[in-house]
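J.: just to be clear, the model below is a prediction. Sequence and coordinates:
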Amino acid sequence: MSERLLATAAAFAGGIAACAVFAILALLLWLGLPLWRDPALLISLAGSSWNPAAGEIGLASMAAGTLLLAASALLLAYPCGLLLALSTLGLAPRPLAAAMRTLLALLSGIPTVVYAFVSVWLLVPWLRDSLGLGMGYSWLAAALTLGVMLTPTVALLLSGALSPTFTRLQAAGDALGLSRVQLLLWVVLPAERRALLSALLLSSGRAVGDTLIALMVSGNAIWLPANPTEPLRTLTAHIAITLAADTQSQAYAAIYAASLLLLAYVALVHFLTASLSDESAHRH
């Protein structure tokens, strides 16, 4: 009886969440009607020029900046997170692994704004004054900050994904004479390729959706940077900046398109992750 009640409650919560997503989508489409009805503005959205006074509201450079920042942050966070996850499962001694799990849980709960403030006070001046890399506020500074912030989350995701398989195969590994390291590297990781990819996709959704680090550290210049020391602007930062200063113009209307782009990416990540999870469950 209790299992049926829990299943019903889970289905009800899932239904409410789905309705909320569709309601958000409908609201964005409705509020953006003036934009969707103007072919010139719709064409302008695909451009890279941002000059609302001239009717240019291109989002291409900001969409590219979003993907560049997310990808570069994941280049740091995913390998480090995987190494930390493997350490908590068996690469590190047991006392150290337990301490690492506690520390990762604490770090993952720190608000994003704290990471951004630390970066503004320490990383940005170091890049600017010590290394001479431009003004400090840049794609590089934002990527390093976002990568550090994502690392504990990636580590916990991977640890949760790999732990059941590692526990299930540990007795067989002991019988074959495999060490914990050999079992993790030679058996568990190859067996959980889909889980590794799912964790990467989920982490990319978190990276794309971050606002405060991109807003406070990236420099917010509306162009496509030629190198990591130059500033960029992401879609999330653009939405925050526009909402803070405008609620009537074409520039404000463009944030609905930016929001739909972000929602489309999150939906794609969810679809791919669900597909990988279904394939993995069917395989097992």
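T.: Now that the structure is in, tell me what you want to look at.

J.: C-alpha from now on. contacts and neighbour counts both.
T.: Fine.

J.: in the top helix by length along the chain, which residues are buried?
T.: Using DSSP state H to define each element, the chain has its longest helix at helix 139-175. In terms of neighbour count (16 or more other CA atoms under 10 Å), helix 139-175 has its buried residues at 139-159, 161-163, 165-166, 169-170, 173.

J.: just give the number of residues close to the closest residue to W36 other than its chain neighbours.
T.: Nearest residue to W36, sequence neighbours excluded (CA to CA, 6 or more residues apart in numbering): L42, at 6.5 Å. L42 has 17 neighbours, counted by other CA atoms under 10 Å.

J.: which strands and helices lie in contact with the helix or strand harbouring L42?
T.: Taking DSSP states H and E as the definition, L42 sits inside helix 39-45. Applying 3 or more CA pairs under 8 Å, 6 or more residues apart in numbering; DSSP states H and E, one finds that helix 39-45 contacts helix 33-36, strand 56-57.

J.: this is the other structure I want to compare:
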Amino acid sequence: MLEEGAVERDRVLGVGLATPGPIDHARGLVLDPPHLTTWHDVPLRDEVARRTGLPTLLDKDVLAVAAAILWFPASGRPTDAAVVYAGTGVAIGIISGGEIVRGVSGNAGEAGHVSVGRAFGRCVCGREGCLGGVFSANAILANAVERGIGLGAGATDVRASETVRADRAVDGLRALAEAGDLAVVPFLHETGSALGSALATVCELLDLDTVVPSGPVWDRLGPWLEPGLRSVLDTYAMPGHHPLRVLGAAGDGPVAAVGAACLMLDDALTPRPTGLLLRV
């Protein structure tokens, strides 16, 4: 990559890795992500550092996206925001007071079982109304099929992996939405409003004023999901009487990869009070 980009190695701070959770942030392990079924306690951070000879950091994909949002002026650099990352699964990262909230183990943001306040899509846990049963790529595929929306043979090909089928389904929905399909457009509006219900709850709980949707699902379906999302957020009465604004994620290319690079910038260049403490 450095050779192709004509980048001198001594200008590189290191490697940032963004992976699905859960992870062991302190030890740099990828523990057991639901959609990476053969990955268990993989020492990804240390192995990449060993093979590249470069300092390496590991973080969850949604928290890497939050890092990108804080580093890019085009995002508006919100200080208090809920950051959605929708791909094979769905997660919500939190920015509070201009800082990324990581939690005690570095796994803040797991949002699959946040309630959307309605019976909409069955989650893998068996309940209806979980965000993961509505807004992940796999859930969107299942819900679309249940409603009789035809997505083509590629989206239902049993020979392909679940992830590949879901990816094809998202592309199929986009094509149908662009054509103005009378079943798909209201389906995506309702899916967006379900996300809005979950985010309104999170924003009320943590007193946030900004929502930043991102990820492969949003990148392709955002124009049809956003009206439903805004229909909830624009009418939600926050306790502080402040509006909830929706911003776009910043950076060119896959935002999680951009965010992974920002992790190194954040680690190297962001001043922190703990770094000013005298150690005795």
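T.: On my side now, so go ahead. These numbers were taken from a predicted model, which means no experiment stands behind them.

J.: just give the TM-score of the two.
T.: Once superposed, the chains reach a TM-score of 0.28 (TM-score structural alignment, normalised by the length of the second structure), with 136 aligned residues with a CA RMSD of 6.6 Å.

J.: before we move on, the earlier item: which other helices and strands does the helix or strand following the helix holding L42 of the first structure contact?
T.: Using DSSP H and E, the helix or strand that follows helix 39-45 of the first structure in sequence is strand 50-51. Applying 3+ CA pairs under 8 Å, 6+ apart, one finds that strand 50-51 of the first structure contacts strand 56-57.

J.: after the strand it packs on, which helix or strand is next?
T.: Strand 56-57 of the first structure is succeeded, C-terminally, by helix 60-86 (DSSP H and E).

J.: how distant is the helix or strand following that following helix from the center of its chain?
T.: Later in the chain than helix 60-86 of the first structure, the nearest helix or strand by DSSP H and E is helix 94-108. Taking the mean of its C-alpha atoms, helix 94-108 of the first structure sits 22 Å from the chain's own mean (CA atoms, centre = their mean, to the nearest Å).

J.: likewise for stretch 102-118 of the first structure?
T.: 15 Å.

J.: mind listing residues that contact it?
T.: Residues outside stretch 102-118 of the first structure that contact it (CA atoms under 8 Å, 6 or more residues apart in numbering): 145, 149-150, 152-153, 155-156, 212-213, 216-217.

J.: quick one: end-to-end length of it, please.
T.: In stretch 102-118 of the first structure, first residue to last residue: 22 Å (CA to CA, to the nearest Å).

J.: list the buried residues for stretch 184-202 of the second structure?
T.: 184-185, 187-202.

J.: rewinding a little: deepest in the core, which of the helices and strands packed on helix 39-45 of the first structure is it.
T.: Stretch with highest mean neighbour count among these: strand 56-57 (a mean of 23; mean count of other CA atoms under 10 Å).

J.: what packs against it?
T.: Short answer (3+ CA pairs under 8 Å, 6+ apart): strand 56-57 of the first structure packs on helix 39-45, strand 50-51, helix 250-283.

J.: among the ones you listed, which is nearest F22 of the first structure?
T.: Ranking those by proximity to F22 of the first structure (CA to CA) places helix 250-283 first, at 10.6 Å.

J.: the buried residues of stretch 184-202 of the second structure in helices, which ones?
T.: 184-185, 187-202.

J.: what is the orientation angle of the longest helix of the first structure with helix 94-108?
T.: 150 degrees (axes from the mean of the first three to the mean of the last three CA atoms, to 10 degrees).

J.: which of the helices and strands packed on strand 56-57 of the first structure sits closest to A7 of the first structure?
T.: Of those, nearest to A7 of the first structure by CA to CA is helix 250-283, at 18.4 Å.

J.: report the buried residues of the closest one.
T.: 250-259, 262-263, 265-266, 269-270, 272-273, 276.

J.: closest to S2 of the first structure out of the helices and strands packed on helix 39-45 of the first structure?
T.: So among these, helix 33-36 is nearest, using CA to CA, at 46.6 Å.

J.: packing partners of the closest one?
T.: Against helix 33-36 of the first structure (3+ CA pairs under 8 Å, 6+ apart) you get helix 39-45, helix 250-283.

J.: distance to A7 of the first structure for the ones you listed - can I get that in a markdown table?
T.: Shown next, in a markdown table, are those (distance: least, CA to CA, whole Å):
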| stretch | distance to A7 of the first structure |
| --- | --- |
| helix 39-45 | 44 |
| helix 250-283 | 18 |
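
J.: what sits against A70 of the first structure?
T.: Neighbours of A70 of the first structure in contact, by CA under 8 Å, 6+ apart: 143, 204, 207-208.

J.: who wins for neighbours among the residues you listed?
T.: Most surrounded of these: other CA under 10 Å gives A143, at 27 neighbours.

J.: and that one, how far is that from L67 of the first structure?
T.: From A143 of the first structure across to L67 of the first structure, the span is 11 Å (CA to CA).

J.: try T102 of the first structure
T.: On the measure of CA to CA, T102 of the first structure and L67 of the first structure end up 31 Å apart.

J.: so these two - more neighbours on which side?
T.: A side-by-side neighbour count of T102 of the first structure and L67, using other CA under 10 Å, places L67 first with 17 against 11.
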